[in-house]
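Participant: quick one, structure for this:
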Amino acid sequence: MSGDETRGGTPRRFPRRVYGTGDEPDPRFSLANERTFLAWVRTALALLAAGVAVEALALPLQEVLRQAAALLFVVLGLLAAAQAWLGWARVERAMRRGRPLPAPSLSALVAGGVVVAGVLLVVGLLL
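Facilitator: Below you'll find the predicted structure:
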């Protein structure tokens, strides 16, 4: 049975923790939430690619700073992917329950981490 099929007249959709609660919101809001999810996924991919690039390219950086920046970018990419999923689920549940939308839980950490990684790269280039 696919996610769109029904059993007993009730649609079965994954994840049940999200779709099993509240009322169906306006589709425009759900689609906007999905676009935000996809933007976080793109951000996660870009951060992962930055980490791989910093490590793979022969940049004129001190090795320890290069490795720290590369690792930080990879970790931030993983956090952004987690934010994509968790943020989508939290917002969808809030919309279904008619509650205020929650703030992104990991966005400040990701933004701060990008600043730190950038500082590591700049310091590494200047030394």
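
Participant: contacts, neighbours, all on C-alpha from now
Facilitator: Noted.

Participant: tell me how far residue 111 lies from residue 94.
Facilitator: 24 Å (CA to CA, to the nearest Å).

Participant: these two: which is more packed in?
Facilitator: Taking other CA atoms under 10 Å, residue 111 and residue 94 do not tie; residue 94 has more neighbours (18 against 13).

Participant: next, the second sequence, to be compared with the first:
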Amino acid sequence: MTGPRPPRSGLAAVRLWFAPERLREEGHTPDYRFSLANERTFLAWLRTAMALVGGGFAVDQFLTDTTRPLRLALSLVLLAGGALCALRAINHWIRCERAMRRGEDLPSSRFPVALALAVGVVALGMVLVVAFGWGV
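Facilitator: Next up is the predicted model:
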């Protein structure tokens, strides 16, 4: 094992997405249960991303009584949220795995709050559209 490494630049961190075996060069191998829990969290983020993408397509296909610009806006927010969620899942998985290998605190993130607020705003918008016929 070598000494602590400086934080990786943005591009170097993204390279780890495609070569996660390079993580083994850092620190100590954590208890496999923690790595598996990290992987389950990653998969939960991916399920959330897929649900957002599906929701975006559903809004576009099923809220046909609304104006196209409103329907498109709601759909795009959900689709973009799904894409961001999938990318964030990869980044969070790598950051957590590195922190565990180095014996550091797990990284914190504001993304779950931002995602929850965005989904809540879109859901409220859809409730208003459906309940009151706004955007017709």
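
Participant: could I get the TM-score for this pair?
Facilitator: Once the chains are overlaid, their TM-score stands at 0.82 when taken by TM-score structural alignment, normalised by the length of the first structure; 115 aligned residues with a CA RMSD of 1.8 Å.

Participant: which position in the second structure pairs with residue 115 of the first structure?
Facilitator: Residue pairing (TM-score structural alignment): residue 115 of the first structure is matched to residue 120 of the second structure.

Participant: give me the neighbour count for its match.
Facilitator: Neighbours of residue 120 of the second structure using other CA under 10 Å come to 12.

Participant: ditto for residue 132 of the second structure
Facilitator: By other CA under 10 Å, the residues close to residue 132 of the second structure number 10.

Participant: show me what residue 76 of the second structure aligns to in the first structure.
Facilitator: In the first structure, residue 76 of the second structure lands on residue 71 (TM-score structural alignment).

Participant: so that match is in which element?
Facilitator: helix 63-97 (DSSP states H and E).

Participant: right, and residue 92 of the first structure touches residue 18 too?
Facilitator: Yes: at 6.7 Å, residue 92 of the first structure counts as touching residue 18 under the criterion of CA atoms under 8 Å.

Participant: these two - which one has more neighbours?
Facilitator: The neighbour comparison of residue 92 of the first structure against residue 18 (other CA under 10 Å) goes to residue 92, with 24 against 17.

Participant: check contacts around the counterpart of that one in the second structure.
Facilitator: With TM-score structural alignment as the criterion, the equivalent of residue 92 of the first structure in the second structure is residue 97. Residue 97 of the second structure is in contact with 23, 35, 38, counting by CA atoms under 8 Å, 6 or more residues apart in numbering.

Participant: one more: residue 43 of the second structure?
Facilitator: Contacts of residue 43 of the second structure by CA under 8 Å, 6+ apart are residue 89.

Participant: show me what it lines up with in the first structure.
Facilitator: Match for residue 43 of the second structure (TM-score structural alignment): residue 38.

Participant: helix or strand for that match, which one?
Facilitator: Residue 38 of the first structure belongs to helix 27-56, assigned by DSSP H and E.

Participant: how about that helix: buried residues?
Facilitator: 30, 33-34, 37-38, 40-51, 54-55 (16 or more other CA atoms under 10 Å).

Participant: average offset between that helix and the second structure?
Facilitator: For helix 27-56 of the first structure, the mean deviation from the second structure after alignment is 0.4 Å (mean CA distance after the TM-score superposition for the first structure).

Participant: go on, stretch 71-85 of the first structure?
Facilitator: So stretch 71-85 of the first structure averages 0.6 Å relative to the second structure (mean CA distance after the TM-score superposition for the first structure).

Participant: rewinding a little: the contacts of residue 97 of the second structure into TSV, with extra columns for distance to residue 89 of the second structure?
Facilitator: Shown next, in TSV, are the contacts of residue 97 of the second structure (distance: CA to CA, whole Å):
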residue	distance to residue 89 of the second structure
23	17
35	14
38	10
